[in-house]
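Student: Quick one: sequence and predicted model below, then my questions.
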Amino acid sequence: MRQYTHLLLGGLVASSMLLSGCSSSPTGRQQMLLFSENDMSQMGAQSFEQLKQQEKISTDAKKQRYVQCVTDAITAKVGPLQGFDKWEVVVFDSDQVNAFALPGGKIGVYTGLLKVATNQDQLATVIGHEIGHVLAQHSNERLSRSQLADAGLQITGAAISGSQYSGAAMAGLGLGVQYGILMPYGRAQESESDIIGLQLMAEAGFDPNQSVSLWQNMAKASGGNQPPELLSTHPSHDTRIDDLKEGIASLPAYNQAKPNCDAI
């Protein structure tokens, strides 16, 4: 009887959480979001500080200016977000073909990506996509699902206090590959970020057609071996490229006031 009561109470709590956390993404997809924007910003800031201590930060000022230029052009189209005024951008010195954006306005780009994203438009594809994850609150969505799956894992408070659950929080924020914990974005989230990213880069003056070239380069970089970290949980190259072509066809003409980050 006691066990039944616990199960009933657990079901009631879960139902209450589901009802209170219902929301819609920028594309109209239904989401369950259990964490506040402030919670997510705190987790993003904490995880970013940990990464800056653990990873090697590039000392190449030119690369930093280049990535900052592309990021600034895109984030200018995002507008102000709750919890921060400016996006912080750090270039990490690593062969990883990877990048990420975290709640709270934190962006990391690995120098290995700059060898595959061969121009500013291709880099804008990746940065726009990663910012899309933040705007659509995909990290919140993943952590919310995890929270419901394991009611005993109190991710928010534990992560912020720096406890053993910080790894789970980092995985939910999109940093799981580096830390051996996998909490992948779903295909719907990846496709949604592609759509948002295309819109952002086009509004910022970058050529959205270069998104196809970027993923073609990614396919070559994988070479049949283990894919770059950025692709480890993503749809297949062909699927993504076909979806991007369809998305590009539905975009209005992109802003011709093109940034000139390549010249930096």
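Tutor: It's in.
Student: rest of the way, CA atoms for contacts and neighbours
Tutor: Noted.
Student: the strands in the protein, which residues?
Tutor: For the chain, strands defined by DSSP state E occupy the ranges 22-24, 30-32, 88-92, 99-102, 106-110.
Student: wait, which of those strands is closest to residue 132?
Tutor: Each of the strands of the chain was scored for nearness to residue 132 using CA to CA, and the closest is strand 99-102 (8.6 Å).
Student: Packing partners of that closest one?
Tutor: Judged by 3 or more CA pairs under 8 Å, 6 or more residues apart in numbering; DSSP states H and E, the packing partners of strand 99-102 are helix 37-54, strand 106-110, helix 120-135.
Student: re the thing from before, got the strands of the chain as a markdown table, with mean neighbour count and distance to residue 72 columns?
Tutor: As requested, the strands of the chain are exported to a markdown table (neighbours: other CA atoms under 10 Å; distance: least, CA to CA, whole Å):
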| stretch | mean neighbour count | distance to residue 72 |
| --- | --- | --- |
| strand 22-24 | 13 | 27 |
| strand 30-32 | 18 | 29 |
| strand 88-92 | 20 | 9 |
| strand 99-102 | 24 | 13 |
| strand 106-110 | 23 | 11 |
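Student: alright, now check it against this:
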Amino acid sequence: MAIDPYGNQAQGGQRRGFGFGGIRWWVLLLFAGYAAYYWISNRSTDPLTGEAVVIDKNISPEDEKALGLQAWEELLTTEKPISPSDPNAQAVRAIMQRLVAKIPQVEDALAAEHNLTAPHIEKTFEWDVNLLQSDQVNAFCLPGGKMAVYTGLIPVAQNDNAMAIVMGHEITHALLRHGAQRMTEQKLAQIGQMAGAMSGMDQSQMQAVMAVYGYGRALPYARKQETQADEMGLMLAAAACFDPREAIPLWERMDAASGGEAPPEFSSTHPNPGTRIQNLQALMPKAMEYRAKFCESAK
């Protein structure tokens, strides 16, 4: 007689008590119940998008800010920012200042569309931006307001309007607490992995389940965050007196810069440029309204 570590006994090599296919379904049901409780208890409505989000209540904006500042300090130990006196660095800093100045108005306007109140977590942010020497066509903004723009983005952006659209997009990720949402998603994924391991799934079964989760949940969720950042970032750039119409040629240039090597949309964390352009074109009338409403020089 063999005894397995979970207390199930088997004779003649036959295991009992594991459920259909050798899987302990009762274990999966217990974990599913816990995951559902965790999801429901941490669910709320984002005032800026009007959509349901799940953010672990144990992750506060201050916690995110601390993690962002830690990541920023670590980055600066390996990356050397370009001198603040550099014309490109000065241009990037001026763009950020204009965008940050309009955050309260844009947040209030977006929240009002959903009859909600903006949280204004940006009030505690320590805003800063550095231009980093790299061929990467990229930029990012960490929770807490620390931002980096890579020099590789400059020739693709070509002008301040396009650069503001990219920077507004990255700033929006921090304002919408996308980092906390991703950490919460990771915890849910970890719950699923623990459930699979303790239920007796073998490696191939676990891989199949995680593939379904990735293509069915994780990747679409990431693309949704990118679309949200595109929308709010566009409104922010428009309110700061930049021309939102530059978003279309920007993403055409982004597509050209990638050399057509982007993966298919279903297997990517980002919408493909064609989808992005289509979404931005649909948002353009709203962006122009924001520009007319909040940009003093446009009045």
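Tutor: Yes, it's here. Nothing here was measured: the structure is a model prediction, and the numbers come from that model.
Student: tm score of chain vs chain?
Tutor: Superposed pair, TM-score by TM-score structural alignment, normalised by the length of structure 1: 0.76. Supporting alignment: 227 aligned residues with a CA RMSD of 2.9 Å.
Student: Using CSV, please lay out the strands of structure 1 together with distance to residue 144 of structure 1.
Tutor: Formatted as CSV, the strands of structure 1 follow (distance: least, CA to CA, whole Å):
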stretch, distance to residue 144 of structure 1
strand 22-24, 11
strand 30-32, 7
strand 88-92, 25
strand 99-102, 16
strand 106-110, 21
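Student: counterpart of residue 126 of structure 2 in structure 1?
Tutor: Alignment note (TM-score structural alignment): residue 126 of structure 2 maps to residue 86 of structure 1.
Student: Report how many residues lie close to the counterpart of residue 241 of structure 1 in structure 2.
Tutor: Matched across to structure 2, residue 241 of structure 1 falls on residue 277, judged by TM-score structural alignment. Neighbourhood size, residue 277 of structure 2 [other CA atoms under 10 Å]: 18.
Student: what sits against residue 277 of structure 2?
Tutor: 247, 248, 251, 252 (CA atoms under 8 Å, 6 or more residues apart in numbering).
Student: ok so, going back, most tightly surrounded among the helices and strands packed on strand 99-102 of structure 1?
Tutor: helix 120-135 (a mean of 26; mean count of other CA atoms under 10 Å).
Student: counterpart of it in structure 2, which residues?
Tutor: Mapping helix 120-135 of structure 1 onto structure 2 (TM-score structural alignment) gives residues 160-175.
Student: about what we covered before: please indicate which of the contacts of residue 277 of structure 2 has the highest neighbour count?
Tutor: Greatest neighbour count in the contacts of residue 277 of structure 2, by other CA under 10 Å, goes to residue 247: 24 neighbours.
Student: these two touch, right, that one and residue 165?
Tutor: Yes: judged on CA atoms under 8 Å, residue 247 of structure 2 makes contact with residue 165 at a distance of 6.6 Å.
Student: got the contact list for stretch 91-103 of structure 1?
Tutor: Contacts of stretch 91-103 of structure 1 from elsewhere in the structure, counted by CA under 8 Å, 6+ apart, are 40-41, 43-45, 48, 55-58, 63-64, 67, 107-114, 116, 126-127, 130-131, 133-134, 137, 139, 173-175, 228-230.
Student: which position in structure 1 aligns with residue 141 of structure 2?
Tutor: Structural alignment (TM-score structural alignment) places residue 141 of structure 2 against residue 101 in structure 1.
Student: Once you drop chain neighbours, what's closest to its match?
Tutor: The spatially closest residue to residue 101 of structure 1, leaving aside those adjacent along the chain, is residue 107, at 4.3 Å (CA to CA, 6 or more residues apart in numbering).
Student: can you check residue 88 of structure 1 too?
Tutor: residue 106 (5.0 Å).
Student: Could I get the contacting residues of that neighbour?
Tutor: So residue 106 of structure 1 contacts 44, 45, 48, 87, 88, 89 (CA under 8 Å, 6+ apart).
Student: Rebuild the contacts of residue 277 of structure 2 as a markdown table, extending it with distance to residue 185 of structure 2.
Tutor: Below are the contacts of residue 277 of structure 2 laid out as a markdown table (distance: CA to CA, whole Å):
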| residue | distance to residue 185 of structure 2 |
| --- | --- |
| 247 | 30 |
| 248 | 31 |
| 251 | 28 |
| 252 | 32 |
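Student: what's the closest of the residues you listed to residue 189 of structure 2?
Tutor: Lowest distance from residue 189 of structure 2 to the contacts of residue 277 of structure 2 (CA to CA) belongs to residue 251, with 32.1 Å.
Student: where's that closest one relative to residue 198 of structure 2, distance?
Tutor: Residue 251 of structure 2 is 46 Å from residue 198 of structure 2, where distance means CA to CA, to the nearest Å.
Student: Same check on residue 113 of structure 2?
Tutor: Distance of residue 113 of structure 2 to residue 198 of structure 2, given as CA to CA: 46 Å.
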